[in-house]
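*Asks:* I'd like to go over a predicted model; first the sequence, then the structure.
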Amino acid sequence: MKKKALFFDYDGTLISDETHTIPKSARKVLNKLKDKGYLLFLNTGRTKAILDPIISELDFDGQILGCGSYIEYHDKVLYDVDVDKQLYEAIIQKVAECHVDAFFEGTHALYMTHGIQSPRLLNLLERYHDANMVMKSVDDLEDDFVKMFVSYQDLDKEQEFHDFIIQNFEYIDRGQHCAELILKGHSKATGIQFIMDKLNIDIENCYVFGDSNNDLAMFRFVENSALLGNANEHLHEEVMHVCSDVDHDGLMEAVNAFQLL
């Protein structure tokens, strides 16, 4: 029997956006899938530094982090990339010039700009602090980052920063004048391709589960795709199944739609 691999987004797919916990129903589904012998992978935009400790309680075979920029399989690092010094120094300068609130997400820490005002970023900081994640000033940044999350203080500078950063980063609009930035050449889809090549898994035996815009690359790459929650209506046409959110047994609904259990 050929191996089947299942790839799960984290925020909004496994963990509730309302309670910031993993519902018991989702844990139960993952345990059943593991017992069936499927390969289970976390496939998240989060980097290792801001991965919830609760993830260690889930029995994943591997992790694709930072939208394909860091890959582990059975606790062995298979792929890891960083931004080079010349580029990150230029980015830091442009962030300051354009008055951008920014998180620089790395493997070892989350680095942040000074004087963050964005309510969205402040809310994330509170969550990360409560989870005892390593957070540092952008002054301590070296080459340990591959992703950014930005929020614009000066909307007149938004286009200028956008035009600068898209030379080296994929730009995902997250609404409310915020954006997720991913090093070019990387996505949740490239992470899946890497695992497919490494483990000799056919694409028809891959299944993906997500809920938002940064899952679009894997939705378009893997036909067996499920969207949890129906808030992002523009994604409906990109997936095979649209299911309830994770708080309302959406993960079980998605798994059953593929007849995996």
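*Replies:* Received it, and whenever you're ready, just let me know what you need.
*Asks:* contacts, neighbours, all on C-alpha from now
*Replies:* Will do.
*Asks:* secondary structure element for the residue most central in space within the chain?
*Replies:* Central residue of the chain (Cα atoms, centre = their mean): residue 45, 1.5 Å from the mean position. Under DSSP states H and E, no helix or strand contains residue 45.
*Asks:* just checking, it touches residue 66?
*Replies:* Yes - contact criterion Cα atoms under 8 Å: residue 45 and residue 66 qualify, at 4.4 Å.
*Asks:* so what's residue 58 up against?
*Replies:* Neighbour list for residue 58: 27, 30 [criterion: Cα atoms under 8 Å, 6 or more residues apart in numbering].
*Asks:* ok, structure two:
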Amino acid sequence: MSDKKVIFLDVDGTITTYENVIPASAKRAIRAARARGHKVLMCTGRSKAENPPELIEIGFDGMIGGNGSYVEVDDQVLMHVHVSSEQCAHIVDWCHGRGLEFYLESNNGLFASENFREAARPVLRRYAGRKGVEGADRLETDDVMHGMVYGAELYRDDVNKVSFILSSYQDYLDAVEEFSDMKVGTWGGAGETALFGDVATKDIDKAVAVEKVVEHLGAGPSDTIAMGDAKVDIPMFQACATSVCMGSGGEEAKTAADFVTTDVAEDGLWNAFSRLGLV
């Protein structure tokens, strides 16, 4: 693709602020880069149902969702790896048995457990507060998470991954042992300060998905740029020639990136695109 780049963008904390606000400069950067012939794709832990209309309307050349479990380019699905219905039932039963609230992440919606809205409220406020969000103590669960569905069937066959609220770090350690045939991680903080655990299909991450996209587009490794803000983005950084961490990102992600731009709310995306000559 010569001078044309394939740009992979995390969403939360990269395109949007942590309270789901998309800076005008981020929209402008993405549209300007695409107008110059670069390919821009979301590469996110979100499933499609989590993307509000304002995000979709920016315009993208594709999406990697579920931290790599779903890959779509130009409306063509290249890969979609589901948690099996048996695995889903196992996770749901395990969470219920421990009294942990959770949600199932699907392209058809985010299907929440019975008391998730109430249980998640203080946890998400803490998450937003750590990120420096103004008014974090007034946020509601549905302000932070788009696409939540309450009261739906929880034994499903369309799930990309499952996130659950940690009552302690021991929940994560026990989940690693319980779901040894799957990939278990944490998010919402570093190490033992994590707020959520998540369970997904083994051997799938953002790097695997990036490679599929690059191959499909006939691009070379040197044509790739990744931008993110969190530990989960590091495999994407490693799979791309150039990596950028947001100023609002975590220390591990900053260390792994080639350079750090400004915070997402301080034109971080636009400033990085400008520095890289994409706009």
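*Replies:* Here it is on my side, so go on. Keep in mind it's a predicted model, so treat the numbers as computed, not measured.
*Asks:* all helices for the stretch 151-279 of structure 2, in order.
*Replies:* Along the stretch 151-279 of structure 2, counting by DSSP state H, counting those that start in this stretch, helices occupy 169-178, 206-217, 234-239, 251-256, 268-275.
*Asks:* give me the mean deviation of the fourth one from structure 1.
*Replies:* Once the two are superposed, helix 251-256 of structure 2 sits an average of 1.8 Å from its aligned residues in structure 1 (mean Cα distance after the TM-score superposition for structure 1).
*Asks:* which stretch of structure 1 lines up against that helix?
*Replies:* Counting by TM-score structural alignment, helix 251-256 of structure 2 falls onto residues 233-238 of structure 1.
*Asks:* show me what the matching stretch is in contact with.
*Replies:* Residues contacting stretch 233-238 of structure 1 (Cα under 8 Å, 6+ apart): 212-213, 216, 219-220, 227, 230, 242.
*Asks:* picking that back up, export the helices of the stretch 151-279 of structure 2 to TSV and tack on mean neighbour count?
*Replies:* Below are the helices of the stretch 151-279 of structure 2 laid out as TSV (neighbours: other Cα atoms under 10 Å):
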stretch	mean neighbour count
helix 169-178	16
helix 206-217	19
helix 234-239	22
helix 251-256	18
helix 268-275	21
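*Asks:* between these, which gets nearest to residue 62 of structure 2?
*Replies:* Residue 62 of structure 2 lies closest, by Cα to Cα, to one member of these: helix 206-217, at 9.0 Å.
*Asks:* the closest one aligns to what range in structure 1?
*Replies:* By TM-score structural alignment, helix 206-217 of structure 2 lines up with residues 188-199 in structure 1.
*Asks:* before we move on, back to that, and the helices of the stretch 151-279 of structure 2 as JSON lines, adding distance to residue 9 of structure 2?
*Replies:* Shown next, in JSON lines, are the helices of the stretch 151-279 of structure 2 (distance: least, Cα to Cα, whole Å):
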{"stretch": "helix 169-178", "distance to residue 9 of structure 2": "27"}
{"stretch": "helix 206-217", "distance to residue 9 of structure 2": "11"}
{"stretch": "helix 234-239", "distance to residue 9 of structure 2": "9"}
{"stretch": "helix 251-256", "distance to residue 9 of structure 2": "14"}
{"stretch": "helix 268-275", "distance to residue 9 of structure 2": "9"}
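*Asks:* show me where structure 1 has strands.
*Replies:* Using DSSP state E, the strands of structure 1 run over 5-8, 39-43, 62-65, 70-73, 76-80, 100-105, 110-112, 135-137, 147-152, 169-175, 178-183, 206-210, 225-228, 241-243.
*Asks:* can you put those strands in a markdown table and add mean neighbour count?
*Replies:* Listed next are the strands of structure 1 as a markdown table, based on neighbours: other Cα under 10 Å:
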| stretch | mean neighbour count |
| --- | --- |
| strand 5-8 | 23 |
| strand 39-43 | 23 |
| strand 62-65 | 26 |
| strand 70-73 | 20 |
| strand 76-80 | 13 |
| strand 100-105 | 24 |
| strand 110-112 | 25 |
| strand 135-137 | 16 |
| strand 147-152 | 22 |
| strand 169-175 | 16 |
| strand 178-183 | 23 |
| strand 206-210 | 24 |
| strand 225-228 | 27 |
| strand 241-243 | 20 |
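*Asks:* would you format these as a markdown table with distance to residue 14 of structure 1 included?
*Replies:* As requested, those are exported to a markdown table (distance: least, Cα to Cα, whole Å):
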| stretch | distance to residue 14 of structure 1 |
| --- | --- |
| strand 5-8 | 7 |
| strand 39-43 | 10 |
| strand 62-65 | 14 |
| strand 70-73 | 19 |
| strand 76-80 | 23 |
| strand 100-105 | 21 |
| strand 110-112 | 22 |
| strand 135-137 | 24 |
| strand 147-152 | 21 |
| strand 169-175 | 19 |
| strand 178-183 | 20 |
| strand 206-210 | 9 |
| strand 225-228 | 9 |
| strand 241-243 | 13 |
